[in-house]
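1. Got a predicted structure plus its sequence, pasted below:
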Amino acid sequence: MAEVYNLVNKKLRRNIMDYRIFLDTANVKEIEEAVETGIVAGIATNPNKMANVGRKYEDVIKDIRSFFDGPIAVEAIPTETEEIIEEAKRLNDLSENIVIKIPANKKGIKAINKLVPMGIKTNATLICNPGQALAAGLAGSPFISPFISRVDYIGHDGMELFRKVRKMYDFYDIKSVVIAASIKNCNDAIESILAGADSLALTYEVFNQLFNHPVTEEGIKKFTNDYNSIYGK
C-alpha cells in the first residue's frame, strides 16, 4: 500500500498546478463554457448537482468526455464500507481519470484505505473537522475536501479548519491535495488559499466571480470611449 500511495502522491505533487480549480457542477453547458477559459483542471459533481440537472452520472460523464479529459469527481452513495467499495469500482469503470468522492466518516475511511491500493483515486469529502482530514490523509486519499460554509453554518470557523489542516499536513508531510469545498463567494475562495488550500471547488456562479469587478467594467467602458473619440467606432 505504501508504494502505491507514494507513487500516486508523488505524481500529484509534481503536477499540483493541474489541480488548482475544480468546477463544481453537473451542468454540461456550464462546464463547456468554463473549460474554454483554460483554467479549469477538473470537474466535481455530487448527487445534489445531478438532481439539479435531472441526469445520471453515466450520461453526464459521457458528455463531459466529449470535450474534457481531466479528472471528474463522482460520489459513492452507499453507507457501508463494502458497498462503498463496490460502488467505487463501478464508478471507476465509467471512464478514465475518475475520482471517487467518499464521506470521511469511519466507514468511508475504511473504504478509502482499501481502494487506494487498487489504484482507484479517492476524494475524502464532507470533512468538517481536522480529525477527519488527518484520517483521510493517513488512509492515503489523493484528494481531500474540507468544507467551509457548511462548517460556518453550525457556528464553527471554516477557514480555521483549513489553517489547522495545512499545519497538520505539513507537520506529518501528508501529500494529499487539499481542496476547498462549499465555497459561497470569491472572497472565501481567496481566503481558503491563504489558509492553506491547494485547490478550489467552485460553483459556476463563484467561478464567474473570479473575472468580474465593476471598476474593471467601468475602465473598459472608459478606454473604449476614449479610443472611439480618436479613431471613431
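-> That came in fine, so what should we check first?
2. from here on, contacts and neighbour counts on C-alpha atoms
-> Will do.
3. name the element Leu200 belongs to?
-> strand 199-202 (DSSP states H and E).
4. what's that strand packed up against?
-> Contacts defined by 3 or more CA pairs under 8 Å, 6 or more residues apart in numbering; DSSP states H and E place strand 199-202 against strand 21-24, strand 177-180, helix 186-194.
5. another one to put next to it:
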Amino acid sequence: MRLFLDSANLDEIRTWLARRAIRGVTTNPILAKQAHTDRSTIQEIVRFSAPYPVSVQVHSRVANEMTNEAKSLFDLGSNTVVKIPVVGPDGSPNLEPIHAVSVLGIPVNATACMTVGQALLAAYAGARYVSLLAGRIEEEGGSSVNVAHLTRTALTQAGLEAEIIVGSVREPGLVARLIPTGADICTLSADILGKLADHRYSRATAEQFYRAAETHSQSA
C-alpha cells in the first residue's frame, strides 16, 4: 500500500518527498484555501512532485464545465490527476463527467465515495482512482476497513482496474488495519504522517543508544 500526502502546502510536500516517505499528493479546495494556494503554486506542486501523481479537484458543478476545467488542470503537468466528486451536493451522480474526462486520457480520482456502490459505479465510468473517505464513513457508524475490503472484492470481481484510495485518515493505527483490505493507497496529512513515523519508545531507545555511545567514547 502506497502512502500519499494530503496537502496543498508546498513546504510540507517538499519535506515529505525529501524523506522518500510518499508516492503521491492529493489536494482539495479546502486544503488549497487553508494554505492560500493559487494556480501557480499548484503548478509548482505538480512539477515538484513529478513523476508522482498529484490530485487536483475541479470547482465546477456543471458536467460540461467540469470537462473543460479538467483539460485546463491537466495542462499543469502530465502527472496531474483530476479529482471529481462522485456525486454533487444535490445528489446527482457525476458519472458522465467522470467518463467524459477519462476518455480524454486524463486520469480521474472519483472522490467523496462513502459506499462500495459509489466506488463501483465510478470505476465503471472510467475513474482511475476511487477515494473512500475513512473519517466520514466512521462518523456515520460505518467501518472504513470493511468498506475498503468490499470495494476491492467488487472491483476485482468486475474486472475493473481502478485503484482504491482511502483518505480522511484521522489516526495512524488505521494504516496497518487497511493493509489486508487490498486498498492501494492511503492518504495522510503531514500531522498523521509524523505520528506514523514516531513512537515514544523509539525516541527513548534512541536516547539510550546515544547516551551509551557518549559514555563509551568518554571512557575510551
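-> Now that the structure is in, tell me what you want to look at. Please read these numbers as outputs of a predicted model, since none were measured by experiment.
6. TM-score for this pair?
-> The TM-score (TM-score structural alignment, normalised by the length of structure 2) is 0.91; 214 aligned residues with a CA RMSD of 1.6 Å.
7. So for structure 1, the centremost residue is which one?
-> Ala201 (3.9 Å; CA atoms, centre = their mean).
8. corresponding residue for that one in structure 2?
-> Per TM-score structural alignment, the equivalent position to Ala201 of structure 1 in structure 2 is Thr187.
9. Give the equivalent position in structure 1 for Arg23 of structure 2.
-> By TM-score structural alignment, Arg23 of structure 2 lines up with Ala41.
10. Work out for me the element Asp152 of structure 1 sits within.
-> helix 149-153.
11. Would you mark the buried spots in that helix?
-> The neighbour-count check on helix 149-153 of structure 1 (16 or more other CA atoms under 10 Å) flags Ser149, Arg150, Val151 as buried.
12. so where in structure 2 does the helix or strand just after that helix end up aligned?
-> Following helix 149-153 of structure 1 in sequence order, the next helix or strand is helix 158-172 (DSSP H and E). Counting by TM-score structural alignment, helix 158-172 of structure 1 pairs with residues 144-158 of structure 2.
13. By how much does that stretch deviate from structure 1 on average?
-> After superposition onto structure 1, the mean distance of stretch 144-158 of structure 2 to its aligned counterpart is 1.3 Å, using mean CA distance after the TM-score superposition for structure 1.
14. can you give me how far that stretch is from the chain middle?
-> The chain centre lies 17 Å from the centre of stretch 144-158 of structure 2; the measure is CA atoms, centre = their mean, to the nearest Å.
15. ditto for stretch 136-154 of structure 2
-> On CA atoms, centre = their mean, the centre of stretch 136-154 of structure 2 falls 16 Å from that of its chain.
16. likewise stretch 190-208 of structure 1?
-> With CA atoms, centre = their mean, you get 9 Å for stretch 190-208 of structure 1.
17. Report how far apart the opening and closing residues of it are.
-> 14 Å (CA to CA, to the nearest Å).
18. Please say which position in structure 2 Ala181 of structure 1 maps to.
-> Aligned partner of Ala181 of structure 1 by TM-score structural alignment: Gly167.
19. What is the neighbour count of Val87 of structure 2?
-> Val87 of structure 2 has 18 neighbours, counted by other CA atoms under 10 Å.
20. contacting residues for it?
-> Neighbouring residues of Val87 of structure 2 by CA atoms under 8 Å, 6 or more residues apart in numbering: Pro93, Asn94, Leu95, Ala112.
21. now do Glu82 of structure 1
-> Ala111.
22. where's it relative to Val99 of structure 1, distance?
-> 18 Å.
23. Equivalent analysis for Ile21 of structure 1, please.
-> Distance from Ile21 of structure 1 to Val99 of structure 1, by CA to CA: 15 Å.
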